[in-house]
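*Asks:* here is a sequence together with a model predicted from it:
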Amino acid sequence: MDLDGVKVSVADLRGAPPLLPWKEFARWIGMGDDEQIVWGWIRSGYIPRYKIGTHVMVNVALLNRRLLEQEGF
């Protein structure tokens, strides 16, 4: 998946829990210095989210499934 020139692949998500707080997800994929870019992806709908109260979580399980479908697995 290509998000504004940054590639996110199935390998990047290997071993992830099903949900991660969005800032933790940004650090985990190596975007900790550019976490606002990740927030933009979430707001734009490129990355699936799940909201719990006031906390925005990245739905890593759904993102993983989408990546697998794109790569033909």
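*Replies:* All right, it came through fine. Numbers count the residues shown, from 1 in each chain.
*Asks:* when you work out contacts or count neighbours from here on, use the C-alpha atoms and nothing else.
*Replies:* Fine.
*Asks:* can you give me the strands in the protein?
*Replies:* 2-3, 6-7, 19-21, 49-52, 55-59 (DSSP state E).
*Asks:* save those as CSV, and put in distance to Trp41 and mean neighbour count too.
*Replies:* Output for the strands of the chain, formatted as CSV (distance: least, Cα to Cα, whole Å; neighbours: other Cα atoms under 10 Å):
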stretch, distance to Trp41, mean neighbour count
strand 2-3, 7, 10
strand 6-7, 11, 10
strand 19-21, 14, 17
strand 49-52, 10, 14
strand 55-59, 11, 18
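*Asks:* just send those strands back as CSV, with distance to Arg65 too.
*Replies:* CSV is the format used below for the strands of the chain (distance: least, Cα to Cα, whole Å):
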stretch, distance to Arg65
strand 2-3, 15
strand 6-7, 16
strand 19-21, 13
strand 49-52, 14
strand 55-59, 10
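*Asks:* before we go on, here's another structure to hold up against the first:
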Amino acid sequence: MLGSVGLPFPINSGRFRSMTSDYVTPMDRTIAALGEAPYSMLEGVRRMVRWYDDGSERIPHPVKKVVGHA
């Protein structure tokens, strides 16, 4: 369907593989430079969900125009 309007499919097999593969990144240097995170991953997810539920729709999300498309 995208090809019919001149747009390439956004995901190829290499990109899909990189998005679905585990990639462990050592965090030692990051933690040394920035310090420990101020909250856990679980608390971060809880805060994000609370933010989302409490009015994230008020943030404007501009619509992008697709070239060659009405």
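*Replies:* Noted; the coordinates are in hand. In this text the structure is predicted, and so the values were computed from the model without any measurement.
*Asks:* could you get me the TM-score between them?
*Replies:* Scored against TM-score structural alignment, normalised by the length of structure 2, the superposed chains reach a TM-score of 0.26; 30 aligned residues with a Cα RMSD of 3.3 Å.
*Asks:* Arg66 of structure 1: neighbour count?
*Replies:* When counting by other Cα atoms under 10 Å, one arrives at 16 neighbours for Arg66 of structure 1.
*Asks:* next one: Trp51 of structure 2 from Leu42 of structure 2, what distance?
*Replies:* 14 Å (Cα to Cα, to the nearest Å).
*Asks:* next one: Phe16 of structure 2
*Replies:* 26 Å.
*Asks:* equivalent analysis for Val49 of structure 2, please.
*Replies:* 11 Å.
*Asks:* when those two are compared, which one has more neighbours?
*Replies:* Legend: neighbour count by other Cα under 10 Å for Val49 of structure 2 and Leu42, higher for Val49 (12 against 9).
*Asks:* host element of the more buried one?
*Replies:* Taking DSSP states H and E as the criterion, Val49 of structure 2 maps to helix 41-53.
*Asks:* ok, which stretches of structure 1 are helices?
*Replies:* For structure 1, applying DSSP state H gives helices covering 22-28, 35-44, 60-70.
*Asks:* with respect to Leu3 of structure 1, which of those helices lies nearest?
*Replies:* The closest approach between Leu3 of structure 1 and any of the helices of structure 1, judged by Cα to Cα, belongs to helix 35-44 at 7.5 Å.
*Asks:* just want the angle from the closest one to strand 55-59.
*Replies:* 80 degrees (axes from the mean of the first three to the mean of the last three Cα atoms, to 10 degrees).
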